[in-house]
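*Asks:* 3D model of this:
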Amino acid sequence: MKVVTPEEMALMDRYAIAAGKNSIDLMEKAGNKCTEIIETDLEKNAQLVVLCGPGNNGGDGQVISRLLFEHGYGIHVFFTEPEEKLSKDSLINLSRLRELNVPIHFILEEVDFKDFELILKQTTHIIDAIFGTGLTEQEVSDKYNRIFDNVNAFKGEKISIDIPSGLRGDVGLTLGNGVFADKTIVIQNYKTGCLLNDGPDHAGDIILIDIDIDENSILNNKYYTQEADLSFPEKRKKNSHKYDYGSVVVIAGSKGMSGAGIITVEGALKSGSGLVTCYVPQDIYLPVVARAPVEALIKTYDCNITAENIEKDRKKVILIGPGIGRAKNYSLILEHLLEGELPVVIDADGLHHLSHVMDSLKKSKTKVIITPHFGEFSALINVPREKILQDPIAYGQKFVAEYGVVLVLKGYRTMIFGPNGEIWFNSTGNPGMATGGSGDVLAGMIAGIAGQNIDLFEAAKAGVFYHGKAGDYYANAFGQSTLTARSIIESLKYVLK
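*Replies:* Presented below is the predicted three-dimensional model:
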């Protein structure tokens, strides 16, 4: 399933119309599909307010209003702009509403708010069809801010059509205010604005409907990860041994952060790695040995460790960074690793040290995965986080094109950028996973999967997906509040089958 920007969705619409589909028929189909979803939660005495803007999103709202009215529900339709500003297809649907005597109102003046607020008190559901995905950087007016405030204060169910109003359809930032929906019915394809920044919090539960527009009619390389898209796990051969499933090196931990290496090792082991060797500083060797999984090899290292040392021991992947701290200079180790032939996964504090040897990364022929969150990515490219949030896709694509790495840009909907230009938005995970050590587990999983002769980009996709799925498994069973990094590790056995 592809993820599209507003511009890409508009182009898909135009191609569909050029291929013979009628725009009013597409609106009717979208309204029908949305109505089917909405009716699943409605009681017979439901009273609904439908808020319609002047564009085609408002037209979808009008189709929904007509169908629900015909099905016997109480409906009040409120338009946020005067009739002369409505789109052509919206005007057609307005005439159909009038033929049925559906109650119609306009919110244009101060006095109109009294009517709106009075009717809201007798309402069970609000359907938001004010703005579609076309909002960009313009500020919304005081009138719309007041409408949004009324909607957000409403205690009943709030349903947005395609995208919550007030949310930018491209990058998911609000324009100062916006609707917080309980659910959003997304038409045809996931929109980038529903997945980035403020989007997930405003969209609530996302339900996707298909209105038969061809997503392959445009060139697009953004996808929403599903389990069927992954090439891992693979069926294991009977005639095999541990080295067939990857010998992974983990360079992790420091005084005060010895646990980082331990849970990273467990993430790699529980992802199916055949053998994991963890290199730790001498001063934490004993506590790590005491707590580490018995299946792992624990060794000490100093700043003379090189890729050549490691390759002699039949290793497949090297992971560096979790818990190594910033007190010591690890740039020399990174430079050695980037000169080698083994794939390298760089995480956490490893990214801080990488920022000092970016020229080595650019010149390196070694395959590399980096796993920053937005703050770490900001420090790595020396661009303020707030600026990156304005266009994270463009910044991610630019970085990958310049350095030739796989970029795992972590967030609620983590994005995996591949050197071939593909971007995959992860579909799993929950806020309970925002907990110490969760990222260490993910790094270990990615390295553990990559070591099993899995392409690095595919390993990143699979690691992120199953990491989130394990977190979801635990949250569904026990809630998000008690979720820890170890909860994710323990849940892997239920989701990695």
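
*Asks:* From now on I want contacts and neighbour counts done on CA atoms only, so please keep to that.
*Replies:* Fine.

*Asks:* Cross-check the contact I'm expecting between residue 437 and residue 262.
*Replies:* No - using C-alpha atoms under 8 Å, residue 437 is not in contact with residue 262, being 9.9 Å away.

*Asks:* Which of these two has more residues huddled nearby?
*Replies:* Neighbours were tallied for residue 437 and for residue 262 using other C-alpha atoms under 10 Å; the higher tally belongs to residue 262 (26 against 22).

*Asks:* Which of the helices or strands spans the more buried one?
*Replies:* With elements delineated by DSSP states H and E, residue 262 resides in helix 258-270, which encompasses its position.

*Asks:* Give the other helices and strands that the helix or strand following that helix contacts.
*Replies:* Secondary structure here is assigned by DSSP H and E; on that basis, the next helix or strand after helix 258-270 toward the C-terminus is strand 275-280. Helices and strands in packing contact with strand 275-280 are listed as strand 247-251, helix 258-270, strand 297-300; criterion 3 or more C-alpha pairs under 8 Å, 6 or more residues apart in numbering; DSSP states H and E.

*Asks:* host element of the nearest residue to residue 232 once chain neighbours are set aside?
*Replies:* For residue 232, ignoring the flanking residues on the chain, the nearest one in space by C-alpha to C-alpha, 6 or more residues apart in numbering is residue 462 at 6.3 Å. Element membership of residue 462 [criterion: DSSP H and E] is helix 456-478.

*Asks:* What lies in contact with that helix?
*Replies:* Contacts of helix 456-478 with the rest of the structure, by C-alpha atoms under 8 Å, 6 or more residues apart in numbering, involve 225, 227, 230-232, 367-369, 406, 408, 414, 416, 418, 424, 426-430, 432-433, 441-442, 445-447, 449-450, 480, 483, 487-489, 491-492, 494-496.

*Asks:* Which of the residues you listed fall in helices?
*Replies:* Secondary structure defined by DSSP state H assigns 441-442, 445-447, 449-450, 487-489, 491-492, 494-495 of these to helices.

*Asks:* and for comparison, fold this next one:
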Amino acid sequence: MKVVSSNQMRAIENAAFKEGTSSEILMQNAGHAIALAIGARITDGSQLVALIGPGNNGLDGLIACSELRKTDSYIMTIILLTNTVSEREDFLEELDLINSDVKIYDSLDCDSKFQEIEVILSKADVVLDAIFGIGLSRNIEDPLKAYINRIIDSLSENVLKVAVDIPTGVNTDTGEVDQTVFGADLTFALACPKLAHFTQPAAYFCGKVEVLDIGILIKEMKEINVNLITESSVGPKIPMRPLGSNKGSFGKIMIVGGSKEFVGAPALAGKAALRTGAGLVTSAIPTAISSSFTSLFPESTLIQLPEISENNSAWNSARYIHKNLAEYSVMLIGCGLGVSNQTTNIVENLLIPDIDVPKLIIDADALNILSRMYKWWDKVDDNAILTPHPGEMSRLTSLSINEIQSNRINVAQEFSCKWNKIVVLKGANTVIASPDGEVWVSKFANPALASAGTGDVLAGIIAGLLAQNVSMIDAALLGVYIHGLTGETFGKSSGLLASDLLESIPFIMDRLRINKGFKN
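*Replies:* Presented below is the predicted three-dimensional model:
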């Protein structure tokens, strides 16, 4: 599913017009779809207030009101936040279709009758924001700013706030929000999701996003290269588990990581890989932590790396790994590794020499170590997935965290192309970028996942999928989806431990298999 900018959405609409679909039909379709979606969520007798703006977003809202009035089941109030209604014949036609018992206020009434409006707003069950939509690209100014603020302040805590396409006060393309912003619980995206739906801080004010079909056939357009990860797009990539298989059928993973300070990180990653279905995990860890590590993760085989000293170079430690690397289909490096001179030398000796390496996932401290190396991307194998959080991405790119977070999609895309590596930029609405310029965003933005170790779990899930012969990009996409969906099973509760995710992974995998049509 494509995620579009405001200009791209207009281009899609213009293409539909050229093929014979009129703007009137699209707006009627949009209004009907909105009405159906609202009607499915409210009961007879519910009180609905519609906030109608001056443009096509407002007309979509009016058409929805007209459709909802046909059932005569709801108490409806319309507030026209525009003084140009008399200039638009299509607005007047829709208002004529709405029954006379509907209370209609115009912008002038926001001054003279606001006490009356305030009582209605305080009792509303649903408020529909159809003020601006994707057309807003400037700050909201008075008197409209004052009216909207008064309306927002008058709403009860229990009201369902619904936005048409984009909440008022949100910039569709940048994800920036105005000081005056309608915080929606639910946003109906017309035809396509928009960039702001998955860009912070706007995504927070969009609430849950539901895409409504308005009768536009979304053809592949070359310039649209941002996609939403959906179950229908990644579900078919879930690996099968044929009868008669053995552990060798599902791949072997080498995890290089761990330190005295971070014993648990490679254990979390390894357990996640096994829970995802990998056949075998071998952990290359310092000898000094092998005993405590084994108690955490007894299912892992071990390569114990001796402490680097005058008699034991980093190259010798790397040779312990190189010696058996050909047996493994995936190497995950970085979880809990630390950034000492010793680990820096190990990473250099593992990733920089021109030797055959399996499919690579580079995470955590391995990324921090790479960030210190001159043009590391020219030296590290291209068959790699990088999984930075914003801080690690900042060190890799020399951009500030604010610069990254305010432009996550473009930053991930730019550096994936520059480095010729797949980039998984973690965080709310994780972004995955491929060197060919394609970008995907995750719909999940669950604060429950904002805790130590959840990134190790994600790296392990991706490694587990790679071990089962899922392609590099599909493993990244499917891994992010499984990780996000696993987090959703815990809601938004605080106190979630990364290890809590592990037991849910097989159930999420089974659910995806069942939906795909597999019984095993």
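
*Asks:* And the TM-score, once the two are fitted together?
*Replies:* For this chain pair, the superposition-based TM-score is 0.91 by TM-score structural alignment, normalised by the length of the first structure; 490 aligned residues with a C-alpha RMSD of 2.4 Å.

*Asks:* re earlier: give me the angle between the helix holding residue 462 of the first structure and helix 258-270.
*Replies:* Helix 456-478 of the first structure and helix 258-270 are oriented at 100 degrees to each other (axes from the mean of the first three to the mean of the last three C-alpha atoms, to 10 degrees).

*Asks:* quick revisit: tell me which of the ones in helices among the contacts of helix 456-478 of the first structure is nearest to residue 307 of the first structure?
*Replies:* For these, the residue nearest residue 307 of the first structure by C-alpha to C-alpha is residue 447; the value is 15.8 Å.

*Asks:* Spatially nearest residue to whichever residue in the second structure pairs up with the closest one (excluding sequence neighbours)?
*Replies:* Per TM-score structural alignment, the equivalent position to residue 447 of the first structure in the second structure is residue 463. Counting by C-alpha to C-alpha, 6+ apart, residue 463 of the second structure lies nearest to residue 273, which is 6.0 Å off, once chain neighbours are set aside.

*Asks:* and what of residue 419 of the second structure?
*Replies:* residue 377 (5.2 Å).

*Asks:* tell me which strands and helices the helix or strand encompassing residue 117 of the second structure is in contact with?
*Replies:* Of the helices and strands defined by DSSP H and E, residue 117 of the second structure is found in helix 114-123. With contacts defined as 3+ C-alpha pairs under 8 Å, 6+ apart, the packing partners of helix 114-123 of the second structure are helix 144-154.

*Asks:* list the helices and strands the helix it packs on packs on?
*Replies:* Counting by 3+ C-alpha pairs under 8 Å, 6+ apart, the packing neighbours recorded for helix 144-154 of the second structure are helix 114-123.

*Asks:* Direction-wise, compare the helix it packs on with helix 144-154 and give the angle.
*Replies:* 50 degrees.

*Asks:* And the strands in the stretch 301-450 of the second structure, which stretches?
*Replies:* Counting by DSSP state E, counting those that start in this stretch, the stretch 301-450 of the second structure has strands at residues 301-305, 330-333, 359-363, 384-387, 422-425, 431-433, 439-441.

*Asks:* Sorry, slip of the keys, the one I care about is the stretch 101-250 of the first structure.
*Replies:* Taking DSSP E, counting those that start in this stretch as the test, the strands found in the stretch 101-250 of the first structure are 104-106, 125-129, 157-161, 183-187, 190-191, 205-209, 222-224, 247-251.

*Asks:* The fifth one vs the second structure, average offset?
*Replies:* Its match in the second structure and strand 190-191 of the first structure itself, once the structures are fitted together, sit a mean 1.1 Å apart by mean C-alpha distance after the TM-score superposition for the first structure.

*Asks:* Repeat that for the third one.
*Replies:* In this overlay with the second structure, the average offset of strand 157-161 of the first structure from its partner residues is 1.1 Å by mean C-alpha distance after the TM-score superposition for the first structure.

*Asks:* Where does that strand end up in the second structure?
*Replies:* Alignment of strand 157-161 of the first structure against the second structure: residues 160-164, by TM-score structural alignment.

*Asks:* same check, this time on the fourth one
*Replies:* Structural correspondence for strand 183-187 of the first structure: residues 186-190 of the second structure, per TM-score structural alignment.

*Asks:* That stretch vs the first structure, average offset?
*Replies:* Here the mean offset of stretch 186-190 of the second structure against the first structure after fitting is 1.3 Å, by mean C-alpha distance after the TM-score superposition for the first structure.
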